[in-house]
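Peer 1: Here is my input; please provide its structure:
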Amino acid sequence: MTGTAPFVRRLLPDLTPWRASRDFRLLWLSGCVTGFGSFLTFVALPIQIKQLTNSTLAVGLIGAFELVPLVVFGLWGGALADALDRRRLVLLSEAGLAVLTALMLVNSLLPHPLLWPIYLVAALVAALDGLQRPALDSMTPRVVAHDQLPAAFALNSLYRNVASVAGPPIAGVVVVVAGAGFAYAVDLLTFLVSLALIARMRPVPPSGSAGAPSLRSIGQGLGYAWSRKDLLGTYAIDLVAMLFAYPVALFPFLAAELHADWALGLLYAATAVGALLVAATGGWTSRVHRHGRMLLFAALGWGVAMTLAGLFGNVWLVLLFLALAGGADQISGVARSTLWNQSIPDELRGRLAGVELLSYSVGPQLGQVRAGAMAKPLGTRGSVWAGGALCVLGVLALTAAIPRLLAWDSRTDPNALAVREQHERRAAAEAAAAAAAAGTGAAGVPA
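Peer 2: Below is the predicted model of the structure:
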């Protein structure tokens, strides 16, 4: 037993960021709380629209109302994150999301709830989410030590994957039993708790060299991304993987074709289960340095697993391959996030987080269209396995086209080394300021 203990410890999540950073703990707890509440609203919205209209088209229009605000405000939110206090920006947007949830609650309590406010609030929520997400994502590198970023991302993924597995079933029961209004009320409460947690964090002011938010500053962020072929490779691989091998829209048809309508919920949860298992045993990811290779192999694993999920007609094998795909996607996410956070200067981190928001939001939307279009000539399973095969071919092509990504190493990459030095200088300055404050009395004289 003693011989296996070190091996088990290497697999377990690295809790160092949690222990070392009070601000990271507060941020993590805030995410846990709002993650549960968001799933309640995520499930309540389509159910309420279905109850009001009994129209699949009306339910599907939610995505159309959300996509454009997310794209536009995601880029603008990145510029704001580099120019303003990121904690304050998250607080203000979180308060705005709470107000919008309260409006949904009021509408649900009307004798005859209205449809148009639901679409309006959905669009406004997407806009605020676009404004908030870059600031939220770019806060972690400021509150966690540079070498603890992979572990921090793994811990964030852990609660997100738990929410993805447990959230929808719990939310479905809550909405069906207690109604959409109760779901909105609980979501509102989680926002209030989250606000209290984030308010206790220290400010996260912008870097001194960050400029005012403007179209020019957004262009500077896009220009920086274009100049970094390794970054472009991460965006391109994620887009290819989601475009060709994201068949979630076909799951209801896949369940019917497998004669397993009872397994529809399992199909939706399978990838999240795989991701959760990897996150729960992902302590090894903190010791990886070649994150480009890690990303490429994980993307290939995603494509291969989706290909096998389409080729086999046994529902249990399909669920297994979907879970393997989810595990590969979790590894890919750790690689992407680590490469981004360890090599992008802080004064550009928010704007690049806005670009990243687009890269992992647009891909799944286009992937749904691809899956549905290919299902007409190839059938449901044909669309799944063909998409997986195209993903593998696309990733291999990108590997050949972007050798810099394959060679990326956090120990030698000049951008990563520069960001590490920037992080260490800031940490030393903050420690010196704290020591000076501790050694000075309220009257400005030594204590």
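Peer 1: switch to C-alpha atoms for all contacts and neighbour counts from now on
Peer 2: Will do.
Peer 1: what about the helices in the stretch 151-300 of the chain?
Peer 2: Taking DSSP state H, counting those that start in this stretch as the criterion, the stretch 151-300 of the chain carries its helices at 180-199, 215-227, 229-244, 251-257, 264-280, 291-311.
Peer 1: Highest mean neighbour count out of these?
Peer 2: Among those, helix 291-311 has the highest mean neighbour count (mean count of other Cα atoms under 10 Å), at a mean of 25.
Peer 1: can I get the helices of the stretch 151-300 of the chain in CSV with distance to Val355?
Peer 2: Putting the helices of the stretch 151-300 of the chain into CSV (distance: least, Cα to Cα, whole Å) gives the following:
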stretch, distance to Val355
helix 180-199, 24
helix 215-227, 8
helix 229-244, 9
helix 251-257, 29
helix 264-280, 24
helix 291-311, 18
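Peer 1: Can you say which of those is nearest to Ala431?
Peer 2: Proximity to Ala431, assessed across these by Cα to Cα, is greatest for helix 180-199 (21.5 Å).
Peer 1: Does anything pack onto that closest one? Which helices or strands?
Peer 2: Other elements packing on helix 180-199 under the criterion 3 or more Cα pairs under 8 Å, 6 or more residues apart in numbering; DSSP states H and E are helix 22-53, helix 86-108, helix 149-178.
Peer 1: wait, which of these is closest to Glu430?
Peer 2: Between the helices and strands packed on helix 180-199, helix 22-53 lies closest to Glu430; by Cα to Cα that is 14.1 Å.
Peer 1: list the helices and strands that closest one packs on?
Peer 2: In terms of contacts (3+ Cα pairs under 8 Å, 6+ apart), helix 22-53 is packed against helix 16-20, helix 56-83, helix 116-143, helix 149-178, helix 180-199.
Peer 1: re the thing from before, I'd like the helices and strands packed on helix 180-199 as JSON lines, with distance to Pro13 and mean neighbour count appended.
Peer 2: Formatted as JSON lines, these follow (distance: least, Cα to Cα, whole Å; neighbours: other Cα atoms under 10 Å):
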{"stretch": "helix 22-53", "distance to Pro13": "14", "mean neighbour count": "20"}
{"stretch": "helix 86-108", "distance to Pro13": "26", "mean neighbour count": "20"}
{"stretch": "helix 149-178", "distance to Pro13": "7", "mean neighbour count": "20"}
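Peer 1: Please generate a structure for the following sequence too, so the two can be compared:
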Amino acid sequence: MSTARSHLIDLSPLKASPAFARMWIGSVLAGIGGQLTIVTVMLHVFALTGSTFAVSMIAVAGLVPMILAGLYGGMLADAFDRRRVALIAATVTFASTGLLAALTWTGAETIWWLYVLSIINSAANSVGMATRTAIVPRLIPRDLLAAASALNGVAFGLTVMAGPALAGILVALTGYGWTYTIDVVLMLSMFLGLWTLPSLRPEGEVVRPGLASLVDGWRFLRRASNIRTQYVMDIIAMTFGQPLVLFPALGTVLLGGGAVTTGILTAAVAVGTFTSSLFSGRVVQYRWHGRGIERAVEAYGASIMGFGVVLLIGAFSAPATEKLPNVGLIVAACILLAASGASDNVSSIYRNTMMQASVPDSMRGRLQGVFIIVVAGGPRVGALYAGTLASLTTLWFPPLLGGFLVIALVALLARRSTRFRAYDAENPEP
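Peer 2: Purely as a prediction, here's the structure:
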């Protein structure tokens, strides 16, 4: 392979496993639809209430159900056929999104319906994500796991890049009903990717779902210091460096542009994720994953702090409106958000590979359940942090302070975790 091509993404997992390729394609299409609904619900709630705090409460309300579903879903994935568990979770998500579309078309939607159905979607997605991630190491060899994580970064980038941008445009042009309906149609592709998988029962000793299974997983996690450290680093980053909940207000009262700006800002994060995945050839070859996670999370914090500086400048600039947005500041914000997406994706590649390579198959579902709780729960706590602090202060303060806290806390944690910094992908140890 030439030096130039060695920087490009490795497509070997798609060639090595048709089953993985089908599941990957289904996840991309269904993920785009899921992002349509996530952003549309945010816009819908903001339109009904005019409150950033009410938008943040969508994420907060789903936190406890998501945690319980992730834990129990992980136990299910370690006890039953993972293909069947993933199919059931996808069915619940499909049904709840269909009901959301039906209520909107009939004009029967309320703020409480939006909350309840968002909670159901969150819980079902938690189970589905934990199970699908636990499936991947059974479909491809260990030496391709990092490349598969980079491909999942491409999938995430595509979904978050296309979904929010389309949501902003569709809501502005057609309203909420059509956007939810498109998600229902796109969800069908997930069933194709899962339905064609072989039966995938867990290997090794099987522990039935329940307290014994949960305790068994907790004991393993207590011994797995590398896994615990990456969890804590991700929680820090997502708690203090997740400004997504601010985007509807930024498009309305600070940067201008309305729903379209909300979609563009959200998509900018995915542009960084997608681009960094496309040029991940050298990233997946780096063997010191602990150091890679540390440096990537610190770069993430710096990007979010820079985003806060841009908003601070906007607060003292000429007022922007939906028809007269501050284009210069929107571009600057998008560049920094793209940098945050790229940094988070590099961290995610190493974190996923560490999880899949160092955790035994009999424990993988439960640990993936905890991992999904960390990945998805952190942003929800972050939504509460950003929404509450913005309500008490101003829109630019949460990312400015949060980015600084991410850098400082992760640097401190890394200095105290020498085993994590020495983690070697060629000799994976949890």
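Peer 1: who wins for proximity to Gly274 of structure 1 among the helices and strands packed on helix 22-53 of structure 1?
Peer 2: Gly274 of structure 1 lies closest, by Cα to Cα, to one member of these: helix 149-178, at 9.0 Å.
Peer 1: and that closest one with helix 22-53, angle?
Peer 2: 30 degrees (axes from the mean of the first three to the mean of the last three Cα atoms, to 10 degrees).
Peer 1: Can you report how many residues neighbour Ile313 of structure 2?
Peer 2: A count of neighbours around Ile313 of structure 2, defined by other Cα atoms under 10 Å, yields 12.
Peer 1: I misspoke; the intended subject was Val8 of structure 1.
Peer 2: Using other Cα under 10 Å, the number of residues around Val8 of structure 1 comes to 11.
Peer 1: aligned partner of it in structure 2?
Peer 2: Counting by TM-score structural alignment, Val8 of structure 1 lines up with Ala4 in structure 2.
Peer 1: Not counting its neighbours along the chain, what's nearest Arg223 of structure 2?
Peer 2: Spatial nearest neighbour of Arg223 of structure 2, excluding adjacent residues (Cα to Cα, 6 or more residues apart in numbering): Pro430 at 7.8 Å.
Peer 1: Of all the helices and strands packed on helix 180-199 of structure 1, which one comes closest to Leu80 of structure 1?
Peer 2: helix 86-108 (8.0 Å).
Peer 1: so how far is the closest one from its chain's centroid?
Peer 2: Computed by Cα atoms, centre = their mean, to the nearest Å, the chain-centroid distance of helix 86-108 of structure 1 equals 19 Å.
Peer 1: Check stretch 6-17 of structure 2 too.
Peer 2: Chain-centre distance of stretch 6-17 of structure 2: 22 Å, with Cα atoms, centre = their mean.
Peer 1: For my notes, please list the helices and strands packed on helix 22-53 of structure 1 in a markdown table and give distance to Ile49 of structure 1 for each entry.
Peer 2: Formatted as a markdown table, the helices and strands packed on helix 22-53 of structure 1 follow (distance: least, Cα to Cα, whole Å):
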| stretch | distance to Ile49 of structure 1 |
| --- | --- |
| helix 16-20 | 40 |
| helix 56-83 | 6 |
| helix 116-143 | 8 |
| helix 149-178 | 13 |
| helix 180-199 | 10 |
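Peer 1: of all those helices, which lies closest to Glu347 of structure 1?
Peer 2: For the helices and strands packed on helix 22-53 of structure 1, the distance to Glu347 of structure 1 is smallest for helix 56-83, at 5.7 Å, taking Cα to Cα.
Peer 1: mind listing what's buried in that closest one?
Peer 2: Using 16 or more other Cα atoms under 10 Å as the burial criterion, the residues of helix 56-83 of structure 1 that qualify are 59, 62, 65-67, 69-83.
Peer 1: That helix: average distance to aligned residues in structure 2?
Peer 2: With mean Cα distance after the TM-score superposition for structure 1, helix 56-83 of structure 1 departs from structure 2 by a mean of 2.0 Å once superposed.
Peer 1: Please identify which helix or strand holds the closest residue in space to Val60 of structure 2 that isn't next to it in sequence.
Peer 2: Ranked by Cα to Cα, 6+ apart and with sequence neighbours excluded, the top spatial neighbour of Val60 of structure 2 is Arg380, at 5.5 Å. Using DSSP states H and E, the element containing Arg380 of structure 2 is helix 361-392.
Peer 1: Which SSE is immediately downstream of that helix?
Peer 2: helix 397-415.
Peer 1: Which residue numbers in structure 1 does the helix or strand following that next one align to?
Peer 2: Using DSSP H and E, the helix or strand that directly follows helix 397-415 of structure 2 along the chain is helix 418-421. Under TM-score structural alignment, the match for helix 418-421 of structure 2 in structure 1 covers residues 403-406.
Peer 1: Give the buried residues for the matching stretch.
Peer 2: For stretch 403-406 of structure 1, burial by neighbour count (16+ other Cα under 10 Å) applies to 404-406.
Peer 1: Over to stretch 108-120 of structure 1?
Peer 2: 108, 113, 118-119.
Peer 1: Now the match of helix 418-421 of structure 2 on structure 2. Mean distance?
Peer 2: The superposed stretch 403-406 of structure 1 is, by mean Cα distance after the TM-score superposition for structure 1, a mean 0.5 Å from where its aligned residues fall in structure 2.
Peer 1: which residues sit against that stretch?
Peer 2: 229-231, 233-234, 290, 292-293, 296, 399 (Cα atoms under 8 Å, 6 or more residues apart in numbering).
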